[in-house]
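Trainee: Give me coordinates for this.
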Amino acid sequence: MSTLIRPPPVDKSQSAIENLLELTQLSDIDPDLFTNTRPLWHPPGARGIYGGAAIAQTLSAAQRTIPSDFTIHSMHCYFVLAGNADIPIIYHVERVRSGKSFATRTVQARQRGKVIFTTTMSFVKQDSGGEKKVEHSTIMPDVPAPVEGMDDLDAGGTSTQPFQSQRIEILNNDSPNPHEKKCRQWIKARGRISPAGGHEAHLSALAYMSDSYFVGTIARVHKLWRYSALRKSKTKSSIDEEMLKKLLAMDEDQLKRLKFVDEADLQHIRRLKNGEDLTSGTKPEIGMMVSLDHTIYFHNPRNFRADEWMFTEMETPWTGDGRGLVLQKMFSRDGTLIASCVQEGLVRLRQPGESKL
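Mentor: Model (predicted):
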């Protein structure tokens, strides 16, 4: 059973992302215990649940334990074990400190008694910085505006994702240096987040979406093949095998219209369609790619809407020793920097001798 308690009917007054991230407080056991109200998404081919769900639900749980005039300003997360979508998650909030200006919470997500995810968060009291402040902010780059009605995630025509995404061409994509490239996209929650959700719902939605394509930046700037090659392997790909089947069914014109498919992907798809042997003479292929940790710094936590277009820009300063680091800046559409994120991920190539179907 994927939830501890039978899920209630979907609340039509709430957006899809609010319903997905809803928590049930286990007050009869402990007021600081929570569980997922609804089943969580396990991306096809991934090792476990979508990481953004754990990030967002731990934030939601912590927000339920702090005064209304305190707001999250940073959270530091570690992915410990893959989450099983078929088992309920128990979130335990520990009230580490509740001061006059700052409050600290840790949250552990557990399944079958084992910690699968842990985070420490810091909250700050509103307007505690004083009347005079030191202020500056990086400027959002000049990029094409999002196109209403277009959704890169909806390649199959029936996307079940609670958010929309539109990719923009990679900046400096022809550079021989991966660290000079920047992967960019517009993103927003589907529908309208309800007034009852307050600013907390928008923050949880942002946390959920911050994990979208994040560690995948490394594969994109190195132009590595990012889709499962329908192979037999002891390690699962972090990419959707069902998506590969859809891509192989599309013609050239359809593929070129997909912003998330770059020229390196097109070349690989052509070879697959031609029945070529991809075990020799081809570019390296991702064997395993998973997130290890995730940090978010919230800069303007009450001055944005997650159901309106937000611009994100991702770059990777370093990759090596089977790991990679990615940095992300998130802006509201008016150019306000609303969050900065950092993620380190495990990035392993498929090794010689790993068989394919």
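
Trainee: hey, let's count contacts and neighbours off CA atoms from now on
Mentor: Will do.

Trainee: what number of residues lie near the residue nearest to residue 215 when sequence neighbours are not counted?
Mentor: The spatial neighbour of residue 215 that comes closest, neighbours along the chain excluded (Cα to Cα, 6 or more residues apart in numbering), is residue 345 at 6.0 Å. By the criterion of other Cα atoms under 10 Å, residue 345 has 23 neighbours.

Trainee: tell me which residues in the helix or strand containing residue 345 are buried?
Mentor: Using DSSP states H and E, residue 345 sits within strand 337-349. By neighbour count with 16 or more other Cα atoms under 10 Å, strand 337-349 contains the buried residues 337-348.

Trainee: what residue is smack in the middle of the chain?
Mentor: residue 211 (1.5 Å; Cα atoms, centre = their mean).

Trainee: In which helix or strand does the closest residue to that one other than its chain neighbours reside?
Mentor: Closest residue to residue 211 apart from its sequence neighbours, by Cα to Cα, 6+ apart: residue 52 at 5.2 Å. In this structure, residue 52 sits in helix 51-63 according to DSSP H and E.

Trainee: Now show me the structure for the sequence below, then we'll compare the two:
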Amino acid sequence: MTEAARAAAADPAGLHIDSSVPLDVNGVPHGQPVLDRLIALLDLERIEENIFRGVSPAESPVRVFGGQVAGQALVAAGRTVPEDRPVHSLHAYFIRPGDPSVPIVYEVDRTRDGRSFTTRRVVAVQHGKPIFSLSASFQLVEDGIDHAETMPDVPDPESLPTYGEQVGSLLGELGGTPYQPRPIDVRYVTDPPWVRKDDSEREARSQVWMRADGGLPDDKLLHVCMAAFASDLTLLDSVLVRHGVYWMLDKVSGASLDHAMWFHRPFRADEWLLYDCASPSASGARGLATGRFFSQDGRLVATVVQEGLLRVLD
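Mentor: As a prediction, the model looks like this:
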């Protein structure tokens, strides 16, 4: 367990913000110190051969953020697999809301170790009950046929305003509510959902550039787990924007139900990735969203699908 992980375990806040952390123009904590706290959260404590323990930041809402538990579960699975077998897919279900005030125990089942593929199943447990399950498959790197969809034509990320600059217009409407630390730098390509609320021709699509807000070590598993964390940040925006509602601004309650990712090509999570998301359907208080991650040089590196529970109460 690293020093950073020990600090996170000693301080369950994990993302606790002190005076040394930089704030953007609207007081949103960001930068390397915030990212380092997320790295520490993903550096799980091994308490047995196939059992790991993780913590949550104190700034968590009433339940654990879905991207956090998915990222931590993938870390647990990856730590039982040889480094020459990167993950190529994961499939997960969110079973119960996670309690951010207590640690999460991750139990890994070494399902199969084959000549080319390795399969792992992880169950996250709190209060003696499963809150999340994940199946992941890892593969030896092989050569083969190769093709991919083309990246959409979008503006360069450096030309777009930061999340803090864009969210400034919301502070008055939310009564000056302080924003959570942002370890991921997010730049909206399409107008943010709160801007498009009054648009009569809202498309069920959300496009953002995102990257870890700082540098990451050369750990391939960490970069993949960071992308799994980030994939849950804006994915359901594509569902909500179609109906002109948004978190905190409307009476909307929601939760991730399941989550799947396929990793096609190597990438770094501290370099810009275009996250192109769309929603093909919403019905029965559920919304389906798909996402594609492209590297800045146009390579399709990952695909995401999620169904979320979305209840509009007003």
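
Trainee: now the residue nearest to the centre of structure 1: how far from residue 342 of structure 1?
Mentor: With distances taken as Cα to Cα, to the nearest Å, residue 211 of structure 1 is found 10 Å from residue 342 of structure 1.

Trainee: swap in residue 79 of structure 1?
Mentor: Per Cα to Cα, residue 79 of structure 1 is found 13 Å from residue 342 of structure 1.

Trainee: Kindly report the same for residue 289 of structure 1.
Mentor: Distance, residue 289 of structure 1 to residue 342 of structure 1, using Cα to Cα: 16 Å.

Trainee: Then residue 331 of structure 1?
Mentor: Distance from residue 331 of structure 1 to residue 342 of structure 1, by Cα to Cα: 15 Å.

Trainee: about what we covered before: in structure 2, what residue corresponds to the residue nearest to the centre of structure 1?
Mentor: Alignment note (TM-score structural alignment): residue 211 of structure 1 maps to residue 232 of structure 2.

Trainee: Which helix or strand contains residue 133 of structure 1?
Mentor: Here residue 133 of structure 1 is assigned to no helix or strand, by DSSP H and E.

Trainee: tally of neighbours for it?
Mentor: Neighbours of residue 133 of structure 1 (other Cα under 10 Å): 7.

Trainee: residues in contact with residue 79 of structure 1?
Mentor: Residue 79 of structure 1 sits next to 51, 116-118, 291-293 when contact means Cα atoms under 8 Å, 6 or more residues apart in numbering.

Trainee: which position in structure 2 aligns with residue 86 of structure 1?
Mentor: In structure 2, the residue matched to residue 86 of structure 1 (TM-score structural alignment) is residue 101.

Trainee: and that match, what does it touch?
Mentor: Neighbour list for residue 101 of structure 2: 12, 56, 58 [criterion: Cα under 8 Å, 6+ apart].

Trainee: Can you say which of the residues you listed are buried?
Mentor: In those, the ones that pass as buried (16+ other Cα under 10 Å) are 12, 56.

Trainee: List just the nearest of the contacts of residue 101 of structure 2 to residue 138 of structure 2.
Mentor: Nearest to residue 138 of structure 2 among these is residue 56, at 26.5 Å by Cα to Cα.

Trainee: I'd say that closest one and residue 14 touch.
Mentor: Yes. Using Cα atoms under 8 Å, residue 56 of structure 2 makes contact with residue 14 at a distance of 6.3 Å.

Trainee: any shared contact partners between the two?
Mentor: residue 41.

Trainee: still on that earlier bit, how much space between the residue nearest to residue 215 of structure 1 and residue 11 of structure 1?
Mentor: Distance from residue 345 of structure 1 to residue 11 of structure 1, by Cα to Cα: 35 Å.

Trainee: The helix holding residue 52 of structure 1 against structure 2, how far on average?
Mentor: For helix 51-63 of structure 1, the mean distance to aligned residues of structure 2 following superposition is 0.5 Å (mean Cα distance after the TM-score superposition for structure 1).
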